[in-house]
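Only the shape, not the letters, is given here:
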């Protein structure tokens, strides 16, 4: 069997830049997987993906011209249909064999195998291996149909009658097995060995590829194109760093922007531009955003992270004199910066406080009122939280910050750049001379905005951020707007995780259920169903917390053990998890966990509520007397440690109960005939259960 390397390329019009990386990876991986499934690749075959603004390509090593033949077992029909009572072939079986080109003699070669609940007849046949032409034709069709295309377009082919659907119009198809063209077709194109290079920089408009392995090198030297996405990205990054270093500056780090620019150019050439320093009076976030989002420039920062008036342009051409390119880009960015400065100057003419009434005109939700009404609720909640966390002073600052938190939504700058909400509020608050705690809280109340984001930097920000997220979560749950499946239009999962992170990471002494109840009371529409709403919110948040804890390394058993008790303070959960993990390592842990599970089952089956009380005079058996004595010593110690917050030591203290617990279950009949003895022994078990399950439900650790 002969193996050669394979190259397949689709040459198209400019592809959507934000999708290019995924398109390239999907094209090459699907092509490889489909060829592999047909037996056309070797064990050590590997694929390399190429993706530039105008091409998707894949290079695959060690591809066979034809797959090896293989023996397969083919089902014919049920035994009851193919053979009569005497075991002879029925006409139906003979007809099937004749249709396969086999004679009656083939009956002797049949085997019987179970097919589900019935026995069937099978025959071993040799399946001819797929040819590369047929296999690649199939693979290309599968790869094209499975591309994660953001939006398909329909375009007409050259014949004027036919049309096809693809992400962008395709102009050529290249397929080389070694140096041989593979005769396949796709999107109305027939494969050849030619492609096109750079629109302006190529030595020749048409590049004839000699063989599969010369593709990348020929495109670079003859076509002025760096075909590999990763290679082109690395070259851009190298040039950016070199150009910035020449100015003793550093380019802003933005992987998404770097990916997008990589998808916009085929032959990157980094140039240095600059703008007038007067624009640096505008907050740097505004300037950075407009340069990145609108122009795809890389702003340059000084060693302190402060924006300078210089920026880097990633050009797709490399003229001998780049001044015209630089000048053109500088002229384009200047009006953008002027607009930002105009918005900033205009916005500062009105105070944030004067904008509060305008929030009444902004709809928040048709069942929850305007942003103005929402602001009133968030303010009341923030004041209450602030009072709990820091008294009157914190409550006052939290109330002011909450009142002003959404006012920058009315400003021109945020109207133009919604991504700057909160950030501009902070700048305008500082311009007005407001307390920095309040100003930073206005910016930070949106945090954490995503997984791994920073938390608010001060207590005022924590209070307002908690109030804002709780108002959203509780308010939407109260009107039945709950996430379903993959749909979460109001990002309530993210809001819940933000609340959980702030409570836990800041060790806030705020009981969770009481917090939800107090927030719900801020809504005028609360009904008799408020108990169900609170329960639903708690379940939702604990589900999110459970997933988060498992993602961070806790086992499902550890998480269940801690969360099944629904701790009032979420801030205690990390310590409880640590305690459970330490307890699980004790030699006594498996036996105590199993015993705890047994105790739980016994108490569940008991009639009526069992009180954790023991009458010492009713204790008869030595084992129950010993267990009661051990509990009398261990329980107070464990309880004291628990109350002092030393959960690990509290659980460790329980290790002393292993022997008396084992002895009790070996020698004592709990369900005694005497009702008083039975009740007393159940009371002893209830006392044991109470002692063992303050930190976590240890029965969840039982295997």
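In hand now; what should we look at? Fair warning: this is a prediction, and the values are worked out from it, not measured in the lab.

make it CA atoms for all contacts and neighbour counts henceforth
OK.

how about the nearest residue to residue 248 once chain neighbours are set aside, what does it touch?
Nearest residue to residue 248, sequence neighbours excluded (C-alpha to C-alpha, 6 or more residues apart in numbering): residue 302, at 7.4 Å. Counting by C-alpha atoms under 8 Å, 6 or more residues apart in numbering, residue 302 touches 248-250, 308.

rerun at 7 Å
For residue 302, the contact set (C-alpha atoms under 7 Å, 6 or more residues apart in numbering) comprises 249-250, 308.

And the helix or strand containing residue 504, what does it pack against?
Assigned by DSSP states H and E, residue 504 belongs to helix 492-505. Applying 3 or more C-alpha pairs under 7 Å, 6 or more residues apart in numbering; DSSP states H and E, we find helix 492-505 packed against helix 459-478.

Take this one as well and set it beside the first:
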């Protein structure tokens, strides 16, 4: 065996779970490489290639040593005072320790040799004895065996299978049958270091140099691998298998685009990365084919047809240039016959009943109006402490009416109430029962069929938005109102019964709901105050809940702070703005931009430090809100510096307040920057805590007035270093 060569390891198994295949392949190769590096058998910069196909997990690792380099080892034994007597001879304790380590001290010569290897070195306050030795490098066979077992043990297996092995297998220690627990039954193990087989075993298999190709199209069975580097090419040419997951995925994507272009001008396959990954995990050598179904099925909403083709059949529907579904779709086949008509015909026969079911559900659902379904929500339990879905709908209606009254006129209130009443009715339809992912979407179609206004129908679909990060927001004001009401009902209800998210669990998606509320308030620039929103939602629950407004408000601001930091604002900027708990979240981005602009001014650092100093002074003076009054008597201003500060505030603060009231926060802070010089002079020349009570209170009042003026946009003291 050469000292260094490329290594190949492959586990050949029965069909692996497709949704887990990518992670399984990455984990298998990653842990193998990690373990080999840890044992000194692979370099830190060794190139690792992961292979994963429906029936194999593999790894190719470059420049792997046949034996790891020997390593010098220094081992601490014990303090010198314990290990050596007054004459420098080993004590019984040292002899016992050396024997426990397997060191030969049986003869005087052996003992003398060991003593010569002992080293004295400081160890804290005392001196200790250390034994220097050389640890032989681990051979590849032993190191790979350990790495292989570790890689198998750490595979992220979604569900483990158990199967039996006959006596005499590589991992059997006892006569008779042995049980193996693994993701799927394994049938082959390859371990090649260059051209040499590494004698390792796993899952009852001994390593060899043979693998297997495509079930039906392989040209050789089995496939003999002459070298670790021949793996991918041998599988491609002799086995009709593209073993690399990423290469196979790119090939499918290319074939999809080519087939779509061939099927018709301006057609394109629907983009779905999760489906593409899943199909990549289902085929070993892809062959994309064009199929079609009867045009009359296009009368069904395209979301239904797309979902059934994707979820149930793993097909790629074809869309036209306008994004409208056509009656053609793409199939990723695992075989490449000369005449593909049997394959396309079979897939067309398979999809037809699915589409027929969708059409049947759609036709049946439209026989009943959404409004007629609402009373049946009383039979659907929402939460054992919060009642049924119908009771929940009534709460959402009440909250939606309160929000709509703040945002619009009588029409908005009426439409929001109607949309809120019908928003959950499609949960009782056959289509949503079959495809829960279509809740809201089908409600919109059925609402339009019932003759409801478009704004109401859109709101029924949009009230779930945003469903995830980056999702679109509701299209119109009715949808925004109902979406806010729906999310606030969930948040207030769950916090009100103490059903809070933990670090690991958030079954009611309360974090997502809070972020949805934040996004709508900010991105839609809604003139709504957070405390007022929560206060409007609480009465809808009556006596069912405890008042959750304080912890829920904290929760929402925490989510907002995290979101703002992710957007690139510093923790100090975010803390400065959110310390004031701004009620209109739509103002927060403008406040942050103003704080960022203020921080670039030459006066910023000194004013932030002064602000912090003022806060500390007021805090020491007692409860700032009760003891110190923001009132100043000009007659009690004796020092020139306090007179100048008061005069500057009389000029600058009204201007800054006007700019603040106009929403120009950046200009407001920049105007306040003009107070730096008089503020600095005040602290240089004025004793705030004067012995005379009226002077002291007047100066504290001046500082309180200054503090309030400077901290309308943000708590500037949080910017101080």
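Alright, I've got the coordinates. Since this is a predicted model, take the numbers as computed values, not measurements.

Select from the contacts of residue 302 of the first structure every entry located in strands.
Residues from those lying in strands, with DSSP state E as the criterion: 250, 308.

could I get the contacts of residue 302 of the first structure as JSON lines with distance to residue 120 of the first structure?
What follows is the contacts of residue 302 of the first structure, written out as JSON lines (distance: C-alpha to C-alpha, whole Å):
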{"residue": "249", "distance to residue 120 of the first structure": "76"}
{"residue": "250", "distance to residue 120 of the first structure": "72"}
{"residue": "308", "distance to residue 120 of the first structure": "78"}
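
Regarding the residue nearest the centre of the first structure, what is its secondary structure?
What sits nearest the mean C-alpha location of the first structure, by C-alpha atoms, centre = their mean, is residue 451, with 8.4 Å. Following DSSP: H, G, I helix; E, B strand; the rest coil, we place residue 451 of the first structure in the coil state.

Just to check, residue 660 of the first structure is in contact with residue 627?
Yes - when contacts are counted by C-alpha atoms under 7 Å, residue 660 of the first structure is listed as touching residue 627 (5.0 Å).

Could I get the contacting residues of the residue of the second structure positioned farthest from its centre?
Using C-alpha atoms, centre = their mean, the residue of the second structure lying farthest from its centre is residue 87. It sits 65.6 Å away. For residue 87 of the second structure, the contact set (C-alpha under 7 Å, 6+ apart) is empty.

Let me know the next secondary structure element after the lengthiest helix in the first structure.
In the first structure, with assignment by DSSP state H, the single longest helix is helix 371-404. Downstream of helix 371-404 of the first structure, the first helix or strand assigned by DSSP H and E is helix 412-416.

once the structures are aligned, where does that following helix end up in the second structure?
Under TM-score structural alignment, helix 412-416 of the first structure corresponds to residues 430-434 of the second structure.

how much does the matching stretch stray from the first structure?
Stretch 430-434 of the second structure, aligned to the first structure and superposed, deviates on average by 0.6 Å (mean C-alpha distance after the TM-score superposition for the first structure).

contact partners of that stretch?
By C-alpha under 7 Å, 6+ apart, the surrounding residues in contact with stretch 430-434 of the second structure are 361-362, 365, 426-427, 438-439.

Could you verify that residue 51 of the first structure is part of a helix?
No - read with three-state DSSP, residue 51 of the first structure is strand and lies in no helix.

how far away is it from residue 610 of the first structure?
Separation of residue 51 of the first structure from residue 610 of the first structure (C-alpha to C-alpha, to the nearest Å) stands at 70 Å.
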